[in-house]
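Colleague: Below is the structure, and that's it, no one-letter string:
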């Protein structure tokens, strides 16, 4: 419930602080005193869009703080956890509007977005005025009321969980169908590409090997001629490298007996000769093996051209990348064969989920159908006491094709205020005053079934007679046994029913007008009610009547 409201620098309010308690609180004041300003400033901490033009002093920021006691609403713990907010049984909502027009919102001093503030605000205060009773004509609200009366909370939670699972499975199945269609469209082409890459017998390093062989085979004549020349230099009889080294070896052999240094020199020459002899043998082998082979050159060239063509086709530059593409294609081709099995599994899952969902939706419909007759009787009975003795309701609970968030039901509320009248849709047949009384009655019935947030009724008693206003006030008083209720009113019959009464008034100070609010004492309430009954002139009869209303 709302325990404290503090407002700084808003419209005609410079600095206002007021505390509230449980039960029914009535708020009165002359037209133009600022009751609407009070409500507008409160709406800022409930998530309403900010307007810097409302700042009293354009050079100072506006701050509105509302403190709530949440001990009676343990369900709000879930909301705080979901939004990663610090929970406190004494929670403070704060809104700041800077002179620049920039707005900031806080919950327990933690910055939050306006959407989060608005979402939390709706859970804390339910504000109703004549124009806001249009919610009553909305199908979603009507279903929510019927479900609350039927006690469908757990059933709706189970339905919501099953619906989410069904939607997720259906989405996966639809995605898989599209993948399958796409896969089959590409299957032939993918198989062709894979076959082409498989036939290329791709191996890491093969491109470098082919390029080396191609370079050797395409220059075979030059290589053979050069090898032959090198071989002649090694093998020539008189002046070949081997002949000269053999002579050098003979000479150093003669010196080897004359000391270690000469022996070492001979060994080095001997090693040089052995290496040259081995080199000469390798040259002879290369000369013998080297020959021009146009067929082999053509084969190697064809292999290279195939690699280059595949790389260009797939937009890559290496064999290793082609290998990756080949394996990726192999996975796609293999997966296509598995898609049918996966689809069969998902189709069975979707069918089972849908059956479970239909069963839960059917249970919801039966529970709703069971509660509607009693709800209709209670509505018509209470509205009779509110000056609508011939009010008559008819409910149409119709099946829908799709699974909505609230089941497979479409609810239409038909109404007539006249005996024997033609029933029509509530939003087309009920006046604003009738909608206000219907909404009040529904909220009163709901209060006995679920914990509602703080209720604030903003002059919903406008245009009703004194006798009916008394009954409306009694209903609000009964509701206040379950929740905190505020009633902003011009009617003394309603104001007198409050457990406490506040007066909003204007005061001129230092040449400026200020909106103030104060809690009235018993005697002040008598004076206020007497003025509401008979005007500013306080007659004895007005005061007597005011005392009777309070008593």
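Modeller: The structure has been received and is ready for your questions. Everything quoted here is computed from the prediction, not taken from an experiment.
Colleague: make it CA atoms for all contacts and neighbour counts henceforth
Modeller: OK.
Colleague: by contact count, what packs against the helix ranked longest in the chain?
Modeller: Using DSSP state H, we find that the single longest helix of the chain is helix 319-384. Contact here means 3 or more C-alpha pairs under 8 Å, 6 or more residues apart in numbering; DSSP states H and E; on that basis helix 319-384 packs against helix 139-150, helix 153-199, helix 294-314, strand 392-404, strand 407-416, helix 432-447.
Colleague: Reformat those as TSV; add distance to residue 288 and mean neighbour count.
Modeller: TSV is the format used below for the helices and strands packed on helix 319-384 (distance: least, C-alpha to C-alpha, whole Å; neighbours: other C-alpha atoms under 10 Å):
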stretch	distance to residue 288	mean neighbour count
helix 139-150	96	17
helix 153-199	34	16
helix 294-314	17	15
strand 392-404	86	15
strand 407-416	91	20
helix 432-447	107	21
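Colleague: a markdown table for these, including distance to residue 425?
Modeller: Formatted as a markdown table, these follow (distance: least, C-alpha to C-alpha, whole Å):
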| stretch | distance to residue 425 |
| --- | --- |
| helix 139-150 | 11 |
| helix 153-199 | 26 |
| helix 294-314 | 65 |
| strand 392-404 | 9 |
| strand 407-416 | 4 |
| helix 432-447 | 12 |
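Colleague: To residue 376, which of the ones you listed lies closest?
Modeller: Residue 376 lies closest, by C-alpha to C-alpha, to one member of the helices and strands packed on helix 319-384: strand 392-404, at 6.4 Å.
Colleague: before we move on, back to that, of all the helices and strands packed on helix 319-384, which lies closest to residue 9?
Modeller: With distances scored as C-alpha to C-alpha, the stretch of these nearest to residue 9 is helix 432-447 (32.8 Å).
Colleague: orientation of the helix or strand just after the closest one relative to helix 432-447 in degrees?
Modeller: Next helix or strand after helix 432-447 toward the C-terminus (DSSP states H and E): strand 454-458. Here strand 454-458 points in a direction 170 degrees away from that of helix 432-447 (axes from the mean of the first three to the mean of the last three C-alpha atoms, to 10 degrees).
Colleague: Below is structure B, check it against A:
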């Protein structure tokens, strides 16, 4: 239940703090005093859209905070789902900055508006003055009817099966679309693979061929350079090695007389061996560099093929061409994989459809079985609320397809007067009749579902007298199993509250502020008397107010 609400810098509220209790609470006050503004603040805490227009002081941020006692509502799994700290007291906060930015928190953890709506929606239900339009919404009608199902797991099992069926259906459609595209492109992929495969490409061959071509094109120059190198190093008498050999013999004769000279002798000897080796290798290599026009033509043709393929596929290496060949091969193979996957999904879909059809049929039977009880309950409430000739029917049709609620179309029908045909609620009900019907439906929901806090904004609009008192008694009865808060202008309803809060405005030279406080017994008498007679409170009105409170 809602234990505490604080509002700062919102609309005409500078600072407002409100502590609430169990049972049935009443909020009254003059028109424009700020009752609906408080509801607006609660709507923001439930994830409604926010902007800077709500700021009283445009230079400061607006802070809204509500504390809920959630110990008895089994919400731990919801908090675990969103990785929120769990505590028996849940604190929801919303901040709106002067720049229009909005932040939301649950137990001091920042959350998205989606999470805020999910959490707050499990804690509070606001019935605003336009909420009666919900009676024509499928989700609300299903919620009302299904709250009375004996098997509470049946709908959950159906929804789980429906979600699985939807997922398989979407997966199948995606795979079929992919297969259709793959088949359309199959010939193209196959042609590319055949062309690349026929080329028998090898990673690194382009660089190797380019090197061979360069050597071949310069074979004569390389052959000449190698020949002259070999001759220059090893030619008798005039070759470099011959001269170094003579030098080595000279210095080796004196190497034993000095360590430094011996080291030089060793270095000259090593150089001699190295130059001889270079001369031999140069002579050997001369036979490798002989110009061969046929081989050069083969190399150029191979490189031309590689360059053509690279240009076609807009890449710069054989490695990239091999990747393209692999990818095209995978796409060709995916056709077979997709066909197997589609066959498997179709088989799964058939099985899931059988299960879904069975669960939907069970839901239909269960709904048909509780319709009469729901109709009787609502009829009895409407009679108590001054609609003795009202008839209420729940029309259930079976449709061809499935939705998240089953295979049914549900429609609420009402006849408010004698000899009046049953028609959809929005076509036949007046404002007061809609309010009474909505209260009857909310009363049914309150009995069947765990709603921590239920707030009504003038649900008693359009009624008066004894009917108003009966509506108040119904609200108070609902307050025995949940927290009910009702904004009202009717003294008959206000007198039945376990707690009575009064909203009022104060004016200074510069601004108007809205406030709220809980009334004591004597203050309640005066407030209810004003509701009966206006600002001028008569003795008769005071006595009448006392009688209303005593009887309550």
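Modeller: Yep, that arrived. Because the structure is predicted, anything quoted here is derived from the model rather than measured.
Colleague: And the TM-score, once the two are fitted together?
Modeller: Scored by TM-score structural alignment, normalised by the length of the first structure, the superposition of the two chains gives a TM-score of 0.85; 546 aligned residues with a C-alpha RMSD of 3.9 Å.
Colleague: ok so, going back, can you say which of the helices and strands packed on helix 319-384 of the first structure is nearest to residue 342 of the first structure?
Modeller: That would be helix 153-199 among those, by C-alpha to C-alpha, at 8.3 Å.
Colleague: Of the helices and strands packed on helix 319-384 of the first structure, which is nearest residue 509 of the first structure?
Modeller: Distance to residue 509 of the first structure, taken as C-alpha to C-alpha, is lowest for helix 432-447 among these, at 38.4 Å.
Colleague: what's the mean gap between the closest one and the aligned bit of the second structure?
Modeller: Mean deviation of helix 432-447 of the first structure relative to the second structure after superposition (mean C-alpha distance after the TM-score superposition for the first structure): 1.0 Å.
Colleague: which helices and strands sit right next to that helix?
Modeller: For helix 432-447 of the first structure, the packing partners by 3+ C-alpha pairs under 8 Å, 6+ apart are helix 139-150, helix 319-384, helix 466-479.
Colleague: Let me know which of those helices is tucked in deepest.
Modeller: With neighbours defined as mean count of other C-alpha atoms under 10 Å, those peak in mean count at helix 466-479, which reaches a mean of 20.
Colleague: Compare that helix with the second structure and give me the mean distance after superposition.
Modeller: Looks like 0.7 Å for helix 466-479 of the first structure (mean C-alpha distance after the TM-score superposition for the first structure).
Colleague: now the angle between helix 432-447 and the longest helix of the first structure, please.
Modeller: Going by the same axes, to 10 degrees, helix 319-384 of the first structure makes 110 degrees with helix 432-447.
Colleague: my guess is residue 286 of the first structure meets residue 228, correct?
Modeller: No. Taking C-alpha atoms under 8 Å as the definition, residue 286 of the first structure is not a contact partner of residue 228, at 9.2 Å.
Colleague: just to revisit the earlier point, out of the helices and strands packed on helix 319-384 of the first structure, which is closest to residue 254 of the first structure?
Modeller: For residue 254 of the first structure, the closest of these is helix 294-314, at 52.7 Å, according to C-alpha to C-alpha.
Colleague: what's the mean deviation for that closest one versus the second structure?
Modeller: In the superposition with the second structure, the average deviation recorded for helix 294-314 of the first structure is 2.2 Å (mean C-alpha distance after the TM-score superposition for the first structure).
Colleague: got the contact list for that helix?
Modeller: 197, 200, 207, 210-211, 213-214, 217-218, 317-319, 322 (C-alpha atoms under 8 Å, 6 or more residues apart in numbering).
Colleague: And residue 226 of the second structure, which helix or strand is it part of?
Modeller: helix 219-234.
Colleague: quick one on the thing from earlier: let's have the helices and strands packed on helix 432-447 of the first structure in a markdown table, adding distance to residue 85 of the first structure.
Modeller: Shown next, in a markdown table, are these (distance: least, C-alpha to C-alpha, whole Å):
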| stretch | distance to residue 85 of the first structure |
| --- | --- |
| helix 139-150 | 27 |
| helix 319-384 | 34 |
| helix 466-479 | 31 |
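Colleague: Now do the contacts for residue 513 of the second structure.
Modeller: Per C-alpha under 8 Å, 6+ apart, neighbours of residue 513 of the second structure: 12, 13, 14, 505, 506, 507.
Colleague: Please disregard the earlier target; I meant residue 6 of the first structure.
Modeller: So residue 6 of the first structure contacts 15, 16, 17, 18, 63, 64, 65, 66 (C-alpha under 8 Å, 6+ apart).
Colleague: Quick one: average offset of the helix or strand containing the fourth one versus the second structure, please.
Modeller: I take that to be residue 18 of the first structure. Assigned by DSSP H and E, residue 18 of the first structure belongs to strand 13-19. Taking mean C-alpha distance after the TM-score superposition for the first structure, the mean distance separating strand 13-19 of the first structure from the aligned residues in the second structure is 3.0 Å.
Colleague: so where in the second structure does the helix or strand that comes right after that strand end up aligned?
Modeller: With elements assigned by DSSP H and E, the helix or strand that comes after strand 13-19 of the first structure is strand 24-28. Counting by TM-score structural alignment, strand 24-28 of the first structure pairs with residues 24-28 of the second structure.
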